[in-house]
Structure formats: structure tokens, C-alpha cells
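Asks: Okay, predicted coordinates and the sequence, questions at the end:
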Amino acid sequence: MSDPRSIDRHPWGVFLVFLRLGLTSFGGPVAHLGYFRDELVTRRRWLSEQGYADLVGLCQFLPGPASSQVGIALGLCRAGYAGAVAAWAGFTAPSAVAMMLFAKGIAHYSEAIPVGALHGLKVVAVAVVAQALWGMARNLCPDAARISLMVLVACVALWVSSAFGQVLSMALAAAIGMLFLTPAVHEPREPLPLALRRSAGMTWLMLFVLMLGGLPLLVTVYPEPALVVFDAFFRVGSLVFGGGHVVLPLLQAQVVSTGWVGNDAFLAGYGAAQAMPGPLFTFAAFLGASINLTAGGWTGGLLGLLAIFAPSFLLVMGVLPFWETLRQNRRMQAALMGINAAVVGLLLAALYDPVWTGAIHEPQDLAMAVLALAALMFWKLPPWLVVVGCGGGGWILASVQSVAL
């Protein structure tokens, strides 16, 4: 019998391994990390349990989609920089293509899609965000101090509904965390099973800072639509702490508040994203393909996708050489505790606006959302099945109402 680990030492082999995961990994970031562990630690033995846990810890420390960043790091470990790109491409491509096709379908065949079905996708987003909020609050806000910080950030986000207000909230939360929160003491761990020179890491970090600060300046001088789209999605990918669902308020501020994408299409796309395998950040491909600019369509979808994931590559490769030092710094750990509480507050604000306000208009909407939440949290139905059920339920309700009228 051939060794299953023989082919996956090359970028093409890494791509095939992650393509399989990208086609079958339903259930969100936590489930993705479980799939990675089963396939790459238990079965293929790419690295040890402790090494995998350390990679997960590194990626949870960084802004961006943790499961995708773990995949990038695993690909980097296995086949260098080309392996990192191959791992990301394989894991991301299936859902990204599906989301861009969905955006094109709404744009060109919206009259053929039942209005009730699209409304059902908006309603299921209420249940999905509520479930994510509950799970994140239990894990990241376990005490009165962090609950208070969560509520404060939610109020600020609702009061100052802009990307600037959200970034300011996270910065203040980090400062409060440094001053008032006390991190737990962890036992010493073995070094991570990856090695990059600090000079290379510093180069990647400098490129990240240059792009984060330079792109907005470049846009003011050269406001080409494609560059504007790339800048907006790059900033979102640079500032999202806490996982895929937290991207919702930042993206809403960038594309809905600016009029690039309508709120109905935004929520319908977010609902459809729950039915897809792979990373939730491929929602950016849907939004990029939906943007009413010359960069829209396939070009806009690819721009949004590349831009929102670009910070993940730069940060993983930039921070990795310094991770051993950073994770021992208790002030950094305390700041991260504050940031984590802040992102739960941002998600709480997003649950109200735009998710609740855009979807719950009638008692039957609330009933459908409650059923969807029960199906996800208590009946443990797969998310894609709940999404399909809500789409069908919305279509049936709309049909019954039209007949009654």
C-alpha cells in the first residue's frame, strides 16, 4: 500500500488534500479545525497534536479567519510558500465559486428566484448569528468584566455605525484589557514545528503595514474602482478578530452603508454562505461579484476574495517567527482578552442591525428564526439543511400569503 503522505509533500498534493476538505468541511470554523485535525494530524501525521494546538493558538491570536490561517500555516509547513497558497486555494475555491455563481444568479435571474426564498435566507442569518453569538459569549466573556466590555462595545457600535467606530472600539478594548484583565498562566510548550527567519517575518509584517496604511492614501489619489474594492476588503480582513461571523458588521459598514450592495442582497448572500463548505470569508466573493462598480462580476468577486485573505497570508508568515516571544507576554495576552470581548460586542450589535432589522418583519419571520435556531443548537441539524429549509419555508409562506390576498 502506498503511503498517503508521499504525494502531499509537494504543492499539488497539498492542493488536492485541501480541495477535498474544501468540498466536505461543513459546519463553520470550529468544525473545520476538527476536520483538519482528523485528516492531517491523526491520519496523515503532518505534525503532532501539540504542534497543531500551537498553530491553532497562533491563528486565534491573529485577526482574520482562524481555520483558513491554520490551513495556510499547515501548507507552509508541508511545502513552503507554494504549499501555503495551494492549501488556501484548495480549501477556498469550492465555496468561493459557488458564492460568485449565486451572486450572478441573483443579478441576472432575480425575477426567477422566489422572493420568499430570498427572505428565508435573510431569516436564517438571524439564527446563525445568534448561535455564533451565544457560543462566543460563553467562551470569550466568562466573567463580569468581559461581559461589561462586550455590552459597552455593542452600544458604541450601534451609536457609531461605521468601520471607524468598530476599529476604535477594538483599540479601546485592547487598552482596557491591558490595564484591568489578568490572563491565565499556561505551562511552557514546545516550539512550533515551523521555522522562518525573523528577517523574513519582518519583511512580511512591513508589507502588511505598508498596504494597510498605504492603500487608503493611494485610493484618494487614484480612485480606480478595482483599487477601491481591494482596499475596502483588505482593511476588513486586517481587522476581524474572533472568526468568520464577526466579519459581518465590518463588511456591512463597507458595502451596505456605502451603497455598493443592497441590504437585502447582503443578508441573502450571508444566509446562503451558511450552506457552503469551507470558510465563511468566501462571503467576500459574493459581495465583490455583487458590487455595482466596473469591478463587479467575476473580477469583483476575485478582487474581494484575494483582498480579504491577503492579510491572513502576510500576518501568518510575519508573526510566526516571533510567536514564541509574543505568547509569553502577559500584557499581549490581556490585550487579546479585551479584543475578544469586543468582537462579541460587535457581533451583538450586528445581530440587531442589520440582521434582525433586515429580516424580522412579521410574527412568522420570528417563528421561522426560532425554529432555525433550535434546529442548529438543540437538534444539531447541519447548517446547509437548515438554510435549505428556511429558503423553502420562506417560499411557502410567501405563496400562502399571495393566495390569501
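Replies: Cool, got the structure.

Asks: alpha carbons only for contacts and neighbour counts from here, please
Replies: Noted.

Asks: Show me where the stretch 1-150 of the chain has its helices.
Replies: 11-24, 29-36, 49-61, 66-109, 115-140, 144-159 (DSSP state H, counting those that start in this stretch).

Asks: quick one: contacts of the shortest one?
Replies: Contact with helix 29-36 is made by 21, 25-26, 65-67, 70-71, 243-244, 278-279, as judged by C-alpha atoms under 8 Å, 6 or more residues apart in numbering.

Asks: just to revisit the earlier point, could you redo the helices of the stretch 1-150 of the chain as JSON lines and give each row distance to residue 351 and mean neighbour count?
Replies: Listed next are the helices of the stretch 1-150 of the chain as JSON lines, based on distance: least, C-alpha to C-alpha, whole Å; neighbours: other C-alpha atoms under 10 Å:
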{"stretch": "helix 11-24", "distance to residue 351": "27", "mean neighbour count": "20"}
{"stretch": "helix 29-36", "distance to residue 351": "19", "mean neighbour count": "18"}
{"stretch": "helix 49-61", "distance to residue 351": "22", "mean neighbour count": "19"}
{"stretch": "helix 66-109", "distance to residue 351": "21", "mean neighbour count": "22"}
{"stretch": "helix 115-140", "distance to residue 351": "6", "mean neighbour count": "22"}
{"stretch": "helix 144-159", "distance to residue 351": "10", "mean neighbour count": "19"}
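
Asks: Pasting the second one now:
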Amino acid sequence: MAARDVMDETQPQRAAAWEVFLAFLHQGLTAFGGPVAHIGYFRREFVERRGWVSEAAFADLLALCQFLPGPASSQLGMAIGLRRAGLLGALCAWIGFTLPAAMAITALAYAAPALSGALGGGWLHGLKIAAAAVVLQALTVMARTLAVGPIRAGMAIGAAAGLIVAGGPVSQICALVAGAAFGFAFLKSDAPPEPEALAAGPRDLRLAAGAIALFAFLLAGLPFLAQVLQSPLAGLASVFYRTGALVFGGGHVVLPLLETEIVGRGWLDADTFLAGYGAMQALPGPLFAFAGFVGAAQGVAPGGWLGALVAIVSIFLPSLLLVLGVLPFWDDLRRLPGARGALAGVNAVVVGLLAAALWDPVLTHAIVRWSDGALLAAAYIFLTIARFPPWLVVVGFAAATGLWSG
């Protein structure tokens, strides 16, 4: 009897979780266009078509995901899955949305050497130019929304200048901390109040406290564990976990943090790194799945599928833990002007961080002759004025430069 009761209680949750997985797998196969486009797809699918969340709850969950570090669209999917089917639903939402892009970009890491030999290096150069155009477009969009006004613009410019002169992970962390401090001090009045809709639902305080504790433990403990064990795989997990825990501002901001950690350590050369990032723009799903390419292609820790799996799990795990840990307290936290001001300051610094990455390594490695500058301008026009989808620009420029070089 007891076993039947347990089965009756858990069967709906399993069915709902499977439904969540299939719904987000469809998004992972079809959601092209980057984080902003993903949010639009999610709203149409889960608010309008399926009715899993209300319009107000969707807006409130989106505000939470923009407040937290990590990929906003993936976190939004996790939050919707959490509301629909609990912790298992959050995991199914993440796996379904991430799996197609992760498998495709990891397969490219295997195929890239053979393709370079068969097709020449021209297509890789086209990928780098397309990546530069995508980053430039993201920078201009983010600057118009996150670096408005003299204080925010000054913070962005100062962060960009400082990081160009003194790059590295420590400098990036210091810039983010300084941005939070300046925002807390000067941007409280600029941060608008959040909507009043309640999205958190029932509070599972034990799960929330455990998630926050695990988040902090892994952030502090993984580097120590990698050092003690002298394990390249633990070191790889530490780098990607730290990157996922510190990325404010969306998917494109993963570029400077990963470039500093991976290329700066000599784990992967800058040309391959940028080519993989460019190829990622042609795929649906979250940009953070780019971790699969880096994990598979880097040459220090075990690469291939094992490296890709460790990199992908490590870079997304902080987002899952933060959604689980912060969602129950979001309604209280979002009403604090200091918290919103600190977030505004961090977002302004993120614009500077992306600008520094646009200069080095993106432009310094993609633009090697005057004709590359013309190609970059053309790709930017296709993206911003003609409004071609990023995947089409990426595929077109890779094919065009490959044929031209051949």
C-alpha cells in the first residue's frame, strides 16, 4: 500500500518532467538568434501556447535571471522547469535546451582539424570575422541599455581601459566588484522598482539554503581541490565553474572570461578559440554551450567528450544552484534599492569588459589586413541593418572566405 501511494505521488512529477524535457528539447533544436531571441521564443511557447506561467510570473522570473550571474535564457528555462516539475523539471529544462548545441559544437571540435586540412584555413578566418561582428553588435546593444548616462558610461569606459592595460581573471573580478560598489553608492535612484507580481511560489528553504551553500563551497573549494590533487580535470572544472559563477550580462560576456582563463593559460590557441565561438553563433540553443567546444579542444586536461561534458556541466551548474537558492527570496531581494543599484553598476562594467574583449583577442586576431576590416563592416551591416540572422552571416562568411582562399 505504501509503495502504491509513493508511486501515485511520483508518477505525475515524472510525466511533467518528461513533458518539460520534450518542450525544451524543441527549443534547443529551433531557438536561433541568441539570448534575447530565446526569451521571445520562451514567452510564446510557455506563456501563450502552453500556459505554464502567467505573463506577470514570466516577467518576474526574467527579472530574477537578469539579476543573477549566468546565462539569462538558460536560467529562465530552469526556473520555468522548476515551477512546472520541481528540481527534476529544472534539470530536464536545462538538458533539453542545451543538448543539441552541446553535441553539435563538441562534434565540431573533433572535426575542425580534418576540415582545416581538407578545406584550408579560410573558413576559420571567416568564422573569426563573423564572431567579431557578432560581438560588436552585442556591445552596441548592451551599451545602449546598460551604459546609459554619464556615471554608467564612465564606469564602462574606465573598465574597458583598465582591462585592456591589465587583463587577467583577477582584474576582471576586481572590476566587477568595483562596479557593484559604485552602483551601490551612486545608482540606487537610477534603478527602477521591479514589478509586484509574485513568481516564487512555495518556499523550499532547505533546498534553497543547500543550493547556496553548495554554490559557495564549489566556488571556493574547486581551485583548492585541483591544486591538492594536481588534477587537470579538476582544474578544468574549476575554471569553467568560476566562469559560470561570474558572468554577468548574458551569453556574449562568456567570451572575455573564458578567453582569459583558457587562452591566457595556453590551453587553447586564440585562433581556434575564436573560430569555435564564431561557429557557435550558427547553432540554436544557449551560447554557453560553447564550453563544450573549448572543453573538447583544449590540450591540458582530458579533452574530447569527457572534457566537453565536464566543461558544460561546470559552466551551467552555478546557474542552476543560484536559481534554486535565490528564487524563494527573490520577492524580498528585488525591492532593495541597494541590490538593484549594485546590479546596475555590475552591468555597466560588463559593457567595458566586453569592449576590452572586442579589442583583444577578437579584433587583434580577426583583422590582419585591410580587407578584413571591410568584411567586418559588411558582416556588421548584415546583422544590424539588413537584420540577417546570425547563423546565416556565420555560415555565409565561413563559406565565402573558404572559397576565396581556396
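Replies: Nice, thanks for sending it over. What you see is a predicted model; the values in this text were computed from it and never measured.

Asks: on that earlier part again, would a markdown table of the helices of the stretch 1-150 of the first structure with distance to residue 371 of the first structure be doable?
Replies: Converted to a markdown table, those look like this (distance: least, C-alpha to C-alpha, whole Å):
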| stretch | distance to residue 371 of the first structure |
| --- | --- |
| helix 11-24 | 25 |
| helix 29-36 | 22 |
| helix 49-61 | 31 |
| helix 66-109 | 25 |
| helix 115-140 | 8 |
| helix 144-159 | 26 |
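
Asks: which stretch among those comes nearest residue 294 of the first structure?
Replies: helix 66-109 (14.3 Å; C-alpha to C-alpha).

Asks: Tell me roughly how far the closest one lies from the second structure on average.
Replies: Mean deviation of helix 66-109 of the first structure relative to the second structure after superposition (mean C-alpha distance after the TM-score superposition for the first structure): 0.7 Å.

Asks: now that helix and helix 29-36, what's the angle there?
Replies: 120 degrees (axes from the mean of the first three to the mean of the last three C-alpha atoms, to 10 degrees).

Asks: circling back: out of the helices of the stretch 1-150 of the first structure, the one nearest residue 356 of the first structure is which?
Replies: Using C-alpha to C-alpha, the nearest of these to residue 356 of the first structure is helix 115-140, at 6.1 Å.

Asks: What span of the second structure is that closest one aligned with?
Replies: Per TM-score structural alignment, the counterpart of helix 115-140 of the first structure in the second structure is residues 121-146.

Asks: In terms of helices and strands, where is the aligned residue in the second structure for residue 272 of the first structure?
Replies: Matched to the second structure by TM-score structural alignment, residue 272 of the first structure sits across from residue 279. Element membership of residue 279 of the second structure, judged by DSSP states H and E, is helix 270-280.

Asks: Give me the neighbour count for residue 341 of the first structure.
Replies: Residues lying near residue 341 of the first structure (other C-alpha atoms under 10 Å) number 31.

Asks: And it? What does it align with in the second structure?
Replies: Under TM-score structural alignment, residue 341 of the first structure pairs with residue 348 in the second structure.

Asks: list the contacts for its match?
Replies: Contacts of residue 348 of the second structure by C-alpha under 8 Å, 6+ apart are 143, 146-147, 152-153, 155-156, 179.

Asks: so how far is the helix or strand hosting it off the chain centroid?
Replies: Assigned by DSSP H and E, residue 348 of the second structure falls within helix 337-357. Relative to the mean C-alpha coordinate of its chain, helix 337-357 of the second structure is positioned 16 Å out (C-alpha atoms, centre = their mean, to the nearest Å).

Asks: ok, residues contacting the next helix or strand along the chain from that helix?
Replies: Using DSSP H and E, the next helix or strand after helix 337-357 of the second structure towards the C-terminus is helix 364-366. With contact meaning C-alpha under 8 Å, 6+ apart, helix 364-366 of the second structure is reached by 125, 128-129, 132, 270-271, 372.

Asks: In CSV: the contacts of helix 29-36 of the first structure, plus distance to residue 258 of the first structure.
Replies: As requested, those are exported to CSV (distance: C-alpha to C-alpha, whole Å):
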residue, distance to residue 258 of the first structure
21, 35
25, 33
26, 31
65, 24
66, 28
67, 29
70, 32
71, 33
243, 24
244, 22
278, 28
279, 25
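
Asks: Identify the farthest-apart pair in the residues you listed.
Replies: 21 and 243 (18.5 Å).

Asks: before we move on, back to that, list just the one of the helices of the stretch 1-150 of the first structure that sits closest to residue 372 of the first structure.
Replies: With C-alpha to C-alpha as the criterion, residue 372 of the first structure lies closest to helix 115-140 of these, at 5.8 Å.

Asks: I figured the match of residue 272 of the first structure hits residue 396, correct?
Replies: No. Look at residue 279 of the second structure against residue 396 with C-alpha atoms under 8 Å: they stay out of range, at 11.2 Å.

Asks: So for these two, which sits in the more crowded spot?
Replies: When neighbours are counted by other C-alpha under 10 Å, residue 279 of the second structure and residue 396 differ, and residue 279 comes out ahead with 24 against 17.

Asks: so who does the more buried one touch?
Replies: Here residue 279 of the second structure is in contact with 105, 127, 131, 394-395 (criterion: C-alpha under 8 Å, 6+ apart).

Asks: possible to save those as a markdown table with distance to residue 238 of the second structure?
Replies: Listed next are the contacts of residue 279 of the second structure as a markdown table, based on distance: C-alpha to C-alpha, whole Å:
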| residue | distance to residue 238 of the second structure |
| --- | --- |
| 105 | 21 |
| 127 | 28 |
| 131 | 26 |
| 394 | 31 |
| 395 | 33 |
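
Asks: out of those, who's nearest residue 293 of the second structure?
Replies: Among those, and counting by C-alpha to C-alpha, the member closest to residue 293 of the second structure is residue 105, at 5.4 Å.

Asks: Just tell me the aligned range of stretch 353-372 of the first structure in the second structure.
Replies: Counting by TM-score structural alignment, stretch 353-372 of the first structure sits on residues 360-379 of the second structure.

Asks: Sorry, slip of the keys, the one I care about is stretch 35-53 of the first structure.
Replies: Going by TM-score structural alignment, stretch 35-53 of the first structure lines up with residues 41-59 of the second structure.
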